[in-house]
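Chemist: Sequence and predicted structure below; questions after.
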Amino acid sequence: MIPIAVECRFFVCRFLLYLCLPSLQQMTEPEKITDLFERCKPRFEAMARSYVCDPGVAEDLVMESFCIYLERSREGRIGACPNLPAYIFAIVRNQCLNWLNRRKRTLSIVRELHDDQIRQIDLEIRSLNSLDVDELFAPEIETVIRQTLEQMSDQQREIFRLFRYEGCSYKEIAARLGISTAKIEYVD
């Protein structure tokens, strides 16, 4: 079963061709082309626009189709054409098909690029989430702590070690080292 929109386009296109036919047989070739262009261009553009959905692109495709016809005619590649509007209509249709196929390829490539960018962003997010700042700067922090401890007296170093690494309270440190808690608070 043919979708209604496609069927309607088919009948509209047939009707547009029918409207283009009268009185072309009595004219010279340049007059035929000029008359055909003036009378059929809006109809061809309407047909092209119904497929490409862009008025500018539709106009370009119709102009290009007339140019293709003129080029083929000048080169002698077209014999006696009993139905010139139908011939040009076929060129317009082919131009629309070519444009739609190129557009489809372009969108497919854009989608692939977009998917690649999303994968790259996901990778960067995972990388940042797994980054441990403490691990990253641990060697530098250890160096600073070691240098600072080297500048302390033996008693200050022992107070620091007991408090920071062993978790002793001020009272416990004071009892172990035989000093007052006030001196420990001063060192810390």
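Modeler: Thanks, I have the structure now. For clarity, every value in this text was computed on a predicted model and none was experimentally measured. Numbering: from 1, shown residues only.
Chemist: okay, CA-based contacts and neighbour counts for the rest of this
Modeler: OK.
Chemist: How far off centre is the host helix or strand of E31?
Modeler: If you go by DSSP states H and E, E31 is part of helix 29-52. Counting by CA atoms, centre = their mean, to the nearest Å, helix 29-52 is centred 35 Å from the centre of its parent chain.
Chemist: Can you list the neighbours in contact with it?
Modeler: With contacts defined as CA atoms under 8 Å, 6 or more residues apart in numbering, helix 29-52 is touched by 9, 12-13, 16, 20, 24, 55, 57-59, 61-62, 66, 85, 89, 92-93, 96, 99-100.
Chemist: who touches the helix or strand just after it?
Modeler: For helix 29-52, the following helix or strand on the C-terminal side (DSSP H and E) is helix 55-74. Defining contact as CA under 8 Å, 6+ apart, one finds that helix 55-74 is touched by 37, 41, 44-46, 48-49, 52, 78, 88, 91-92, 95-96.
Chemist: how about a cut-off of 10 Å?
Modeler: 30, 33, 36-37, 40-52, 75-80, 84, 87-96, 98-99 (CA atoms under 10 Å, 6 or more residues apart in numbering).
Chemist: here comes the other one, which I'd like you to weigh against the first:
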Amino acid sequence: MRLLLFILSLFLSCTFKVETTDTEEEFDMSKLSGRWYPFLLASTYKGWEKKDFGAILYEIKVTIHYLIINFSIRERKECYTSEMIAYRVKTNTYKFNYPGRHEFHVEDIDPEDYLLISTTNQFDEMILGVQLYSRHKDGILNEMIKDRFEQICQLYGLTNEHVIDLSTTDQCFLNKK
């Protein structure tokens, strides 16, 4: 149970929700379904630097009432997968039913190209994060969405020193189905 909470904290490493616009357009969440490849991650979690633990989503399944999210997890040099359910709490915001606060917010999406989310995990400490995913394994994204990633990071106080390029650095996260 403690491991699951920790995994959740890592994944949801950033949604201390900062409203980026006064009116939010709701995305068609059914378009989230399918395989996603990690591209960039910015997080206040220090464990990424040690590379001894990490959790990244690799697939989303959309149902009427919730999302089923599959994670690729690295722990002590071992890779495995886990599945969690996220429930909608408001427009484009989902939470996991575990102790503490574990939410993610869809900041931007092009269902054929990229997914940009912010996450908040609070169990023992608040962990903030921004994650950028691509539909394409090669991780090629245009400069406009990379700039958008940087803007969202700045809103959460995350700088370049918090950013990790996952598109080429971690085979545990890239090789899942």
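Modeler: That came in fine, so what should we check first? Remember, predicted model here, so these are calculated numbers, not experimental data.
Chemist: where does the TM-score land?
Modeler: Overlay of the two chains. TM-score (TM-score structural alignment, normalised by the length of the second structure): 0.25; 61 aligned residues with a CA RMSD of 3.7 Å.
Chemist: angle of the longest helix seen in the first structure against helix 55-74?
Modeler: Identified as the longest helix of the first structure according to DSSP state H is helix 84-130. Using axes from the mean of the first three to the mean of the last three CA atoms, to 10 degrees, the inter-axis angle of helix 84-130 of the first structure relative to helix 55-74 is 130 degrees.
Chemist: Helix 84-130 of the first structure: what's the following helix or strand?
Modeler: Trace forward from helix 84-130 of the first structure with DSSP H and E and the next one is helix 133-151.
Chemist: Buried residues in the next helix or strand after that following helix, which are they?
Modeler: Sequence-wise, the next helix or strand downstream of helix 133-151 of the first structure (DSSP H and E) is helix 154-160. Residues of helix 154-160 of the first structure classed as buried by neighbour count (16 or more other CA atoms under 10 Å): Q156, R157, I159, F160.
Chemist: what about the nearest residue to the first one once chain neighbours are set aside, how many residues close to it?
Modeler: So the one you mean is Q156 of the first structure. Leaving aside its sequence neighbours, Q156 of the first structure sits nearest to V187 (CA to CA, 6 or more residues apart in numbering; 6.3 Å). Using other CA atoms under 10 Å, V187 of the first structure has 13 neighbouring residues.
Chemist: so V187 of the first structure makes contact with Q155?
Modeler: Yes. V187 of the first structure is in contact with Q155 according to CA atoms under 10 Å; the separation is 9.3 Å.
Chemist: What helix or strand is R9 of the first structure located in?
Modeler: Using DSSP H and E, R9 of the first structure falls in helix 4-20.
Chemist: tell me the angle of that helix relative to helix 29-52?
Modeler: Using the same axes, to 10 degrees: helix 4-20 of the first structure against helix 29-52 is 170 degrees.
Chemist: which residues are in contact with helix 4-20 of the first structure?
Modeler: Residues outside helix 4-20 of the first structure that contact it (CA under 10 Å, 6+ apart) are 1-2, 35-37, 39-44, 46-48, 50-51, 83-89, 93.
Chemist: Surely F173 of the second structure touches F53?
Modeler: No. Applying CA under 10 Å, one finds F173 of the second structure not in contact with F53, separated by 11.6 Å.
Chemist: in the second structure, which spans are strands?
Modeler: For the second structure, applying DSSP state E gives strands covering 34-35, 37-43, 53-62, 66-75, 78-90, 93-96, 101-110, 114-122, 126-134, 163-165.
Chemist: do you know which of the ones you listed lies nearest S9 of the second structure?
Modeler: Closest of these to S9 of the second structure is strand 114-122, at 4.6 Å (criterion: CA to CA).
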